[in-house]
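prediction below, plus the sequence it came from.
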Amino acid sequence: MPTPPAGRCKTPLRIDAHQHFWRYRSEDYPWIGAGMDLLAQDRLPYQFQPLLEAQGLHASITVQARQGRDETAFLLEMARRDKRIAGIIGWEDLSAPDLAEQMERWGRHKLLGLRHQLQEHDDANTLLTPAPLDQGVRWLQERSYTLDVLAHERHLPQLRQFCARHDQHWVVLNHLGKPALKEFRKGRAAFERWRQELRELTAMPHVACKISGLLTEADWLRGLCTRDFEHIVQCLDTALDLFGPQRLMFGSDWPVCLLAASYSRVVTVVREWSATRLCPSDQDALWGESSARIYGLLT
C-alpha cells in the first residue's frame, strides 16, 4: 500500500476511495451519453495521478465502471502497474455458480471486493432477493471481501432488507444513495424523504458510505449554483450525523465528477466542509483511515 512521501512519515494516509479508469469504447459504456464528451475518451492513471498528488492525497481505490470479467482484469492490471492504486473494487456475477473459483483465480492481491449495481433498475427486488445472489454475498463476506452497492434513494428500502440479511462484513453505499439533488431546488420534501430512508439504513453498523458523486447529482447541465452547494452541505451534514466519521469515506468519483466540477473543486468542497465539522482525528478517518480499515488495507 502506498505510504506518505519520505520526510512526512507522520502524515496520515490520504485516500480517494472512489474513482474510475477506462479505455473508452462507446459499446462498453452505454451510460456515457449526450453531453458527456469529457467522459467519452480514455481516462487512465497518468491523467489522474497528478491531480491526486496536487491535492495531497497518496492513494486511491479504483471502482468498476462496466459489467464483465474483462473489467476486473483491466483494473487489476492498472493496479499492478501503479502503486498509488491501493486496491480495486471489481465486478463478478454474484449469482454465478463459479463465483468462488473465479475469485480464487483473481487472487487477493489488490482485489478488495466487488460492486453490485442497482441504479439502472426500478425494481431492486429482482437484483437483491435471488437465492444464488444471497449465496454469493455470503461467500464474499465470509472471506472479508467488501461489497460496494450503487443505488438510488428509491432502492434504499430494499437495500435495507438486503443488508439485514448480510451483516458478516462491510457493505458500502456509494454516492450517499444518490439523493435527488435536482429536486431539492423545489423544496424540502425530497431532502426529507432521502434522509428518512438513509436513517433506517444507517442503523446497521456494518453499513458504511462514500461521500462521493454528489456534484453530478445536482443539475450540472444548467450549471451549479449557490443553492446546489448549500444542498450538498446539507447532505454531508446528514451523512455525518447518521454514519459518523468512522463509517464515512471521501471519494471523488473522478472522472465522472468532471461533468460538474474539476477534481480540485470536488476535493475543496469536502475539505472546507470537514474543516468546520470535524476534529483532526475525525478528519483523518474521513480522508483515509476509515477506507483503509473498511477495505482491509491495514491487514
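Here it is on my side, so go on.

only C-alpha atoms for contact and neighbour calcs from this point on.
Will do.

can you name the next helix or strand after the helix or strand where Trp194 lies?
Assigned by DSSP states H and E, Trp194 belongs to helix 189-202. Using DSSP H and E, the helix or strand that directly follows helix 189-202 along the chain is strand 207-211.

and the helix or strand just after that next one, what does it pack against?
Sequence order places helix 226-243 as the next helix or strand after strand 207-211, per DSSP H and E. When contacts are defined as 3 or more C-alpha pairs under 8 Å, 6 or more residues apart in numbering; DSSP states H and E, helix 226-243 packs onto helix 181-184, helix 189-202, strand 207-211.

want to compare, so here's the second one:
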Amino acid sequence: MLIDAHHHLWRIARNDYGWLTPETGFLYRDYEPSDFKPLLDAHGIERAVVIQAAPTLAETDFLLSLSQAHPYLGAVVGWVDFSARDTPEQLDRLSKHSHFRGVRPMIQDIPEDDWMLRPELNDTFVALTQRDLSFDALIQPRHLRALIELVGRHPSLRMVINHCGKPEVRDWQVGDARFNAWQAGIAELARHPNVFCKLSALPTRSAPNWSAATFADYVEVLMTAFGETRLMWASDWPILERNGRYADWLRVARQLVPESAHANVFGATAQAFYRIE
C-alpha cells in the first residue's frame, strides 16, 4: 500500500486559519478531497494522512468528518490545547472516531523555543502516551535541542518529526555549521526508537529549480539516522506547490531512497505508525 503521510485540506469560510490570508496567494482558497484525490489516483497512492492546519478543536472535528466521508483519508492528526485542564477528556472524545491518530501543536508559530518543555504541558504528553496517540512535531532547527530534551522526558511517546525538521536548504551549504548542527540533532533524536521522521517539505525549503542532487545529502542523513522503518514520505500538499509539483517531488524522492527501501518509506512505515487499515 502506497501512502502519502502528510497533506492538508481546508475551507476558508471556517475562518480559523490565522495564517491563511489573501497574501498567501493560490493557497487562499478551499482545498477539498475532490482536489487531492486525483493526484493520489494518478500515482497509485491508496491512503493519505490529513494533518491539521488550524489550532482549534473545530478543525479536528472538521477533518474527522471528512475522513468519515472519504475512505482514502486513512488517518487524521488534529489539534488540542496542550495547556487545557480538560485535554485528556478531549482526547478520549476524539479517540472514539476510528481515524483519529494523534495531534500536532503548531510549534513553529510559537515564539518561545522551549514551549514544549513547559511544566503545565507535561500532563498532555503523558495523556498521549497513555492513549497510544502520536505527536507530530512541527519544528524548525531552532527547536531541536528542546525536542531532544522532550524525548528524554517521554521515551514512550510515539513521535514523528514533520518535514525533516525544516532544514533551510536554500540558504545552507552542506557541511557548514548550520547543516552540521541539524545533522547532529537529527542523529540524536533518531537514537530513540520511538521517534520517526517525515521525508517532506524539502522542496519548499529550497530555491527554485531543485533536483535530486539538491536533496541528496539531506536524504542520506535521514536514511542513515532513521532507516527505512522510521522514515515516511509525504507530499505536504498543497503547500508543496509553492515550489514544486506532486509528480516531481515523488519522482525525486523515489530516486533518492534506495529501491530496496521503497516499500517501507512510501507506505509501510506510515501504515504502521498511524495504524492505517
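Arrived safely, thanks for sending. Since the model is a prediction, treat every value here as computed from it, not as a measurement.

do a quick rundown of the helices in the stretch 1-150 of the second structure.
For the stretch 1-150 of the second structure, the helices defined by DSSP state H, counting those that start in this stretch occupy 33-42, 57-69, 87-95, 122-130, 144-153.

other SSEs contacting the third one?
Which is helix 87-95 of the second structure. Using 3+ C-alpha pairs under 8 Å, 6+ apart as the test, helix 87-95 of the second structure ends up in contact with helix 122-130.

how far off centre is the helix it packs on?
How far helix 122-130 of the second structure lies from its chain's middle: 19 Å, per C-alpha atoms, centre = their mean, to the nearest Å.

now that helix against helix 87-95, angle please.
Orientation check (axes from the mean of the first three to the mean of the last three C-alpha atoms, to 10 degrees): helix 122-130 of the second structure against helix 87-95 gives 30 degrees.

please tell me which residues of the first structure helix 122-130 of the second structure aligns onto.
Residues 134-142 of the first structure are where helix 122-130 of the second structure lands when matched by TM-score structural alignment.

return the set of buried residues in that stretch.
By neighbour count on 16 or more other C-alpha atoms under 10 Å, the buried set for stretch 134-142 of the first structure is 134, 136-138, 140-141.

Arg254 of the second structure contacts Ala263, correct?
No. Using C-alpha atoms under 8 Å, Arg254 of the second structure makes no contact with Ala263, being 10.6 Å away.

list the contacts for the residue positioned nearest the centre of the second structure?
Of all residues in the second structure, the one closest to the mean position by C-alpha atoms, centre = their mean is Asn162, 3.6 Å from it. Neighbour list for Asn162 of the second structure: 136-139, 197-200 [criterion: C-alpha atoms under 8 Å, 6 or more residues apart in numbering].

can you tell me which of those residues lies nearest to Val50 of the second structure?
Asp136 (11.8 Å; C-alpha to C-alpha).

that closest one: what's it in contact with?
77, 102-105, 159-162.

state the distance from it to Arg242 of the second structure.
22 Å (C-alpha to C-alpha, to the nearest Å).

what does Thr56 of the second structure give?
Going from Thr56 of the second structure to Arg242 of the second structure by C-alpha to C-alpha gives 25 Å.

please apply the same query to Asp4 of the second structure.
In terms of C-alpha to C-alpha, Asp4 of the second structure sits 18 Å off from Arg242 of the second structure.

try His192 of the second structure
Going from His192 of the second structure to Arg242 of the second structure by C-alpha to C-alpha gives 33 Å.

go on, Ile186 of the second structure?
For Ile186 of the second structure, the distance to Arg242 of the second structure - C-alpha to C-alpha - is 25 Å.

related to what we said a few turns ago, just give me the match in the first structure for the residue nearest to the centre of the second structure.
Checking TM-score structural alignment: Asn162 of the second structure goes with Asn174.

one more: Ala201 of the second structure?
Ala201 of the second structure maps onto Gly213 in the first structure, by TM-score structural alignment.

which one among the buried residues of stretch 134-142 of the first structure gets closest to His20 of the first structure?
Once C-alpha to C-alpha is applied, the member of these that ends up nearest His20 of the first structure is Leu140, at 22.2 Å.

residue in the first structure matching His7 of the second structure?
By TM-score structural alignment, His7 of the second structure lines up with Gln19.

got it, and Pro238 of the second structure?
When the first structure is aligned by TM-score structural alignment, the residue opposite Pro238 of the second structure is Pro255.

wait, isn't that match in contact with Asp42?
No. Counting by C-alpha under 8 Å, Pro255 of the first structure stays clear of Asp42, with 10.1 Å between them.

shared neighbours of these two, anything?
In contact with both Pro255 of the first structure and Asp42: Phe21, using C-alpha under 8 Å, 6+ apart.

which of the two has more neighbours?
Pro255 (20 against 13; other C-alpha atoms under 10 Å).

quick one: contacts for the more buried one?
Contacts of Pro255 of the first structure by C-alpha under 8 Å, 6+ apart are 19-21, 39, 43.

what would those look like in a markdown table with neighbour count?
Formatted as a markdown table, those follow (neighbours: other C-alpha atoms under 10 Å):
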| residue | neighbour count |
| --- | --- |
| Gln19 | 23 |
| His20 | 22 |
| Phe21 | 21 |
| Leu39 | 19 |
| Arg43 | 17 |
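
widest-spaced pair of the residues you listed?
Farthest pair in the contacts of Pro255 of the first structure, by C-alpha to C-alpha: Gln19 and Leu39, 12.9 Å.

would you mind stating the distance between Leu39 of the first structure and Ser274 of the first structure?
Between Leu39 of the first structure and Ser274 of the first structure the computed distance is 28 Å (C-alpha to C-alpha).

so the spatially closest residue to Pro208 of the second structure that is not a sequence neighbour versus Val126 of the second structure, what's the distance?
The spatially closest residue to Pro208 of the second structure, leaving aside those adjacent along the chain, is Asn243, at 6.3 Å (C-alpha to C-alpha, 6 or more residues apart in numbering). Applying C-alpha to C-alpha, the value for Asn243 of the second structure to Val126 of the second structure is 38 Å.

next one: Ile148 of the second structure
Ile148 of the second structure is 16 Å from Val126 of the second structure, where distance means C-alpha to C-alpha.

got it, and Ala212 of the second structure?
Taking C-alpha to C-alpha, one finds Ala212 of the second structure at 40 Å from Val126 of the second structure.

and if you look at Arg191 of the second structure?
For Arg191 of the second structure, the distance to Val126 of the second structure - C-alpha to C-alpha - is 21 Å.
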